[in-house]
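Q: For reference, the sequence and a predicted model appear below.
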Amino acid sequence: MPLTPIVDTELLDTLWVLWAAALVFVMQAGFLCLEAGTTRSKNAINVAMKNIADFAIALSIFWLVGFGLMFGVSEGGWLGTSLFGWQLNSVSSWVITLFIFQAMFCATAATIVAGAVAERMPFFAYLWTALWIALLIYPVFGHWAWGGLLGGESGWLASLGFVDFAGSTVVHSVGGWVALAAVLAIGPRQGRFNQNQPPTAFPAGNLPLAMLGALFMILGWFGFNGGSTLAVNNQVPGILANTVLGAAGGILSAMLMGWRTRRYADVMYAINGAIAGLVAVTAGAHAISMSAALGLGAVSGVLMVVTSEWLLNHRIDDAVGAIPAHLIPGIWGTLALPWIANPKALATGLSTLEQAGVQLLGVVVCGLWSFGIAWLLFRISGRYFPLRVSAEDEKMGLNLAEHGTHNELTQLLEHMRRHEQQGDMRQRIEADPFSEVGEIAAGYNRVAAALESAIGHTRVMLHNLRDGVLTWQANGLLTSLNPGAEQLFGVQAEQMIGTPVSRLLDS
């Protein structure tokens, strides 16, 4: 008689959620690649460093306080009061598994802000922002929407029937609202908006790296949505199918909209279209059909492009398009859910209109809480330390200003600037012939050599002329006299250079 294997479903569920947490962590790498590739090279290291540091900040603070506020025993549906960091040593392996999974979500919410404020927010100010996201903004709203996940009383929004399966609102809208408050508080980058001119398009440092980051994020979303079942069950394949179809719909519609708007296939619209589609389906990936997922993603791609253009028209500078890609699709996916979802899968017992009302309430509460707290945070913090780097540091680039990191390009620019200030045409720049910047330096050396030769030839001609030749600056100060001028005016060049030309002519 064959033996039937005994399957430990609890262990399988734990393994699945842990694997999903690892996939969600891949999204952190995706954010890093996307933001570092989208921003200018002189700031790419700073953006990447913020992504690494905010992960450490968010994880630590969420372990210490945030997880307890979000999933601890509820106090009237408003706050959790247990499961703080010092209490997690004596809990079950399943609680620790949920902590790991949710900590990745918290890091995602914090990282959204990094891209929006890139190239002008100081490193310390950004870490301060990430700390408050993990300490208060994310876990408190998360308790309202997801509290009671470990048993006990639900959060007050959840008890009303609010549905946000994997965090269109709880994660992405929260991060988007904070990002909006941040960019409004610190203002646009220098040179981004000029009077009576279209917005300046800053060059991306490495768009292929940004596109790789988008693919990493699609991969990470398998864990983001698939792991939110918190179990290995027959829902998982459908959820994953809805996830990738949402991404595909967002890419296609955003590309087409970008083509219509810009007259070419805009790379950033394709990237952010993928993210927008993923964010939109996240609210109800467990309760919608595959055709609905594709349509939801397609609409989110259009909304993302429209929002991006609206922000530009209103001179709001989001460096990587985080607000159009996360905030607006998060709102859209949450509000659209009652109209396209299977009511049985939602399992709230509400009618379509009642569900729509609760979803709208959740979106409004999220905006008031997240944007409101973030705005107060920036208003108060700005009195004690700068929320924006100095104009000089912004021009220099935050790689060098905040981390002391040089690269070949910044070194080349420093040499050229020094060459300009000293005016010595005999100087040459060391050039590595095996790099692109080295080739530029070698070309600059050849131009400098040719200019030195031409200037030397001109000086010989002027020196041998019997006629007097003077040169002076726009402010009237003499810069040179040839021997003919010395003889004509009866002066020595060394005595007259730097004096007003009028003094010579009046004599």
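A: Great, that's in hand. Residues are numbered from 1 along each chain as shown.

Q: contacts and neighbour counts: CA atoms only from here.
A: OK.

Q: Now do the strands in the protein.
A: For the chain, the strands defined by DSSP state E cover 74-75, 79-80, 470-472, 478-481.

Q: helices and strands around the longest one, which ones?
A: Strand 478-481 is packed against strand 470-472, helix 493-496, with contacts defined by 3 or more Cα pairs under 8 Å, 6 or more residues apart in numbering; DSSP states H and E.

Q: Can you check which of these gets nearest to residue 209?
A: Between residue 209 and the helices and strands packed on strand 478-481, the tightest spacing by Cα to Cα is seen for strand 470-472, at 50.2 Å.

Q: What are the buried residues along that closest one?
A: Neighbour-count burial for strand 470-472 flags 470, 472 (criterion: 16 or more other Cα atoms under 10 Å).

Q: how many neighbours does residue 484 have?
A: Residue 484 has 18 neighbours, counted by other Cα atoms under 10 Å.

Q: Please report the distance of it from residue 306.
A: Applying Cα to Cα, to the nearest Å, the value for residue 484 to residue 306 is 69 Å.

Q: Over to residue 33?
A: Distance, residue 33 to residue 306, using Cα to Cα: 25 Å.

Q: ditto for residue 389
A: For residue 389, the distance to residue 306 (Cα to Cα) stands at 30 Å.

Q: between the two, which one's more packed in?
A: residue 389 (20 against 16).

Q: Can you give me every residue that contacts the residue sitting nearest the centre point of the chain?
A: The chain has residue 115 as the residue nearest its centroid, 1.1 Å off, counting by Cα atoms, centre = their mean. In this structure, residue 115 makes contact with 35, 47, 318-322, judged by Cα atoms under 8 Å, 6 or more residues apart in numbering.

Q: Counting neighbours, which of those residues comes out on top?
A: residue 35 (34 neighbours).

Q: Just list the residues touching that one, thanks.
A: Applying Cα under 8 Å, 6+ apart to residue 35 gives the contacts 44, 47-48, 115, 210, 320.

Q: and which of the residues you listed is nearest residue 446?
A: Closest approach to residue 446 among these (Cα to Cα): residue 44, at 30.3 Å.

Q: So the closest one sits against residue 37, correct?
A: Yes: here residue 44 reaches residue 37: they are 7.0 Å apart, a contact under Cα atoms under 8 Å.

Q: intersection of neighbour lists for those two?
A: Residues touching both residue 44 and residue 37 by Cα under 8 Å, 6+ apart: residue 205.

Q: A further structure is provided below for comparison with the first:
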Amino acid sequence: MENTLIELQYALDTFYFLVCGALVMWMAAGFAMLEAGLVRSKNTTEILTKNVALYAISSIMYFVCGYALMYGGEYFLSGIEGSGYTPGGEENATYAPSADFFFQVVFVATAMSIVSGAVAERMKLWAFLAFAVVMTGFIYPMEGSWTWGGNDVFGLYNLGDLGFLDFAGSGIVHMAGAAAALSGVIFLGARKGKYGANGSINAIPGANLPMATLGTFILWMGWFGFNGGSVLATASVDSANSVAMVFLNTNAAAAGGLVAALILARLLFGKADLTMALNGALAGLVAITAGPDTPSAAQASLIGAVGGLLVVFSILTLDKLKIDDPVGAISVHGVVGLFGLLVVPLTNSDSSISGQLIGAATIFGWVFVTSSVVWVLLKLIIGLRVSEEEEYEGVDLSECGMEAYPEFTGK
């Protein structure tokens, strides 16, 4: 009877893990729709190609070497196949290792998706895909090994011992992706016409706001798997209660972020800015991701609201600094990701401000520096940016040879 209960728990936890992984995988569609909606129509096909290709590359590279680097393995492809359950051994009754791999690989793809939006409309497709190989196969797994993997940072210190906590990845996933994105944007430069010679900032509106809104709703839904799956179990009373609270807080934070950003945009611009509202919802989600298990629903709403306010100010500040991010990814995932890490100690005594700061600095420093090295090498070898003429005509034609909306293009 006892073994039957253990087997049932194993089966339920494995199934829950897989369903949450599928929800996170669906976030790839959310990023694709969000970014396709926020770029100009002449760059739509290329941004969609980047998103679908980066997901495939992430899946391959994490399988080949990333998972072993992050969680330890004597050889590549190790620790994935097989069963984690041994009859009669309750300590092994968790979930299948292959389910863990699937859940982890969709997180890698999420981190890489953050980069694609920030460098949109002017980067060469194959330079981006080459970077994706290194990011998902080496850069992300290394910082992941120091955090979720539990390894010491170059043998110097252990982030967990210092009081660093990141429940579902405000720093490990989101800030890491933003650090790589920031590095790429700096080396790439701004889009032509974005900033005037007199210091003016010219708005470049996206082509399809309904698509961007759909993408945001998809991401919002997928985030329940992102945060909820990080409980790692659901087949006991305690874990089921924890999952329910994480779902509640995730939704509350997103709602708080959207409303706060929408109100602030109205106060600053005199209008209800949809793009700021969408980024506000995503900012709320990023803010709560580091610790969705310990706040109350009211606290989660407040955390999300502060994230929504931060993202508006951050987007405006980066524009003043002439850091051109077409979709606001650096602000949403980087600035708010850092904020999400720093508020964890307010509701979780197992973390500390110093530990969160050291962890954030470690993640950002590692990803930014290594990404910069890769961007420099790619710039020297194949170049990062399309020509000015190709940028003017749109990268759909130069990089993909097809347009997303050909019937609306006059020749």
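A: Structure's in. What do you need? Predicted, not measured: the structure shown is a model, and the values here were computed from it.

Q: Output the helices and strands packed on strand 478-481 of the first structure in TSV; the columns should cover distance to residue 103 of the first structure.
A: As requested, these are exported to TSV (distance: least, Cα to Cα, whole Å):
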stretch	distance to residue 103 of the first structure
strand 470-472	67
helix 493-496	72
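
Q: Okay, helices next: where are they in the stretch 251-400 of the first structure?
A: 267-282, 290-313, 322, 328-340, 343-346, 352-381, 391-396, 398-403 (DSSP state H, counting those that start in this stretch).

Q: so which of these comes closest to residue 9 of the first structure?
A: Using Cα to Cα as the measure, helix 343-346 is the one of those that comes nearest residue 9 of the first structure, at 22.2 Å.

Q: Quick check: buried residues in the closest one?
A: Buried residues in helix 343-346 of the first structure, counting neighbours by 16+ other Cα under 10 Å, are found at 343, 346.

Q: Repeat that for stretch 360-380 of the second structure.
A: 360, 362-364, 366-368, 370-372, 374-376, 378.

Q: residue in the second structure matching the residue nearest to the centre of the first structure?
A: Matched across to the second structure, residue 115 of the first structure falls on residue 117, judged by TM-score structural alignment.

Q: cool, residue 334 of the first structure as well?
A: Aligned partner of residue 334 of the first structure by TM-score structural alignment: residue 341.

Q: what does residue 480 of the first structure give?
A: Taking TM-score structural alignment, residue 480 of the first structure has no aligned residue in the second structure.

Q: now residue 356 of the first structure
A: Taking TM-score structural alignment, the alignment pairs residue 356 of the first structure with residue 353 from the second structure.

Q: what residues are up against that match?
A: Residue 353 of the second structure touches 163, 342, 345, counting by Cα under 8 Å, 6+ apart.

Q: That one and residue 339 of the second structure, how far apart?
A: Distance, residue 353 of the second structure to residue 339 of the second structure, by Cα to Cα: 11 Å.

Q: again, but for residue 277 of the second structure
A: According to Cα to Cα, residue 277 of the second structure stands 18 Å off from residue 339 of the second structure.

Q: Give the equivalent position in the first structure for residue 192 of the second structure.
A: With TM-score structural alignment as the criterion, residue 192 of the second structure matches residue 190.

Q: Quick check, residue 169 of the first structure in contact with residue 330.
A: Yes: using Cα under 8 Å, residue 169 of the first structure makes contact with residue 330 at a distance of 5.3 Å.

Q: what do the two both touch?
A: residue 283.

Q: Same drill for those two, tell me which one is more crowded.
A: Neighbours of residue 169 of the first structure and residue 330, each counted by other Cα under 10 Å, are more numerous for residue 169; the result is 36 against 32.

Q: And the more buried one, what's its match in the second structure?
A: Aligned by TM-score structural alignment, residue 169 of the first structure pairs with residue 171 of the second structure.

Q: Now do the same contact list for its match.
A: Contacts for residue 171 of the second structure (Cα under 8 Å, 6+ apart) come out as 290, 334, 337-338, 340-341, 360, 363.

Q: quick check, nearest of these to residue 140 of the second structure?
A: Taking Cα to Cα as the measure, residue 140 of the second structure lies nearest residue 363 of the contacts of residue 171 of the second structure, at 9.2 Å.

Q: And that closest one, what's its match in the first structure?
A: Aligned partner of residue 363 of the second structure by TM-score structural alignment: residue 366.

Q: Could you check how far that match is from residue 378 of the first structure?
A: From residue 366 of the first structure over to residue 378 of the first structure the distance is 18 Å, taken as Cα to Cα.

Q: cool, residue 288 of the first structure as well?
A: Taken as Cα to Cα, the span from residue 288 of the first structure to residue 378 of the first structure is 39 Å.

Q: Residue 49 of the first structure now?
A: 21 Å.

Q: One more: residue 241 of the first structure?
A: For residue 241 of the first structure relative to residue 378 of the first structure (Cα to Cα), the value is 40 Å.

Q: ok, of the contacts of residue 353 of the second structure, which one's closest to residue 143 of the second structure?
A: Using Cα to Cα, residue 163 comes nearest to residue 143 of the second structure of the contacts of residue 353 of the second structure, at 16.4 Å.

Q: how about that closest one, what does it touch?
A: Counted by Cα under 8 Å, 6+ apart, residue 163 of the second structure has contacts 350-356.

Q: List the members of these that persist in the first structure.
A: Retained in the first structure: 350-352, 355, out of the contacts of residue 163 of the second structure (criterion both residues aligned by TM-score structural alignment, their matches' Cα atoms under 8 Å).

Q: In CSV: those, plus neighbour count and distance to residue 180 of the second structure.
A: Shown next, in CSV, are those (neighbours: other Cα atoms under 10 Å; distance: Cα to Cα, whole Å):
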residue, neighbour count, distance to residue 180 of the second structure
350, 11, 29
351, 22, 26
352, 20, 26
355, 21, 22
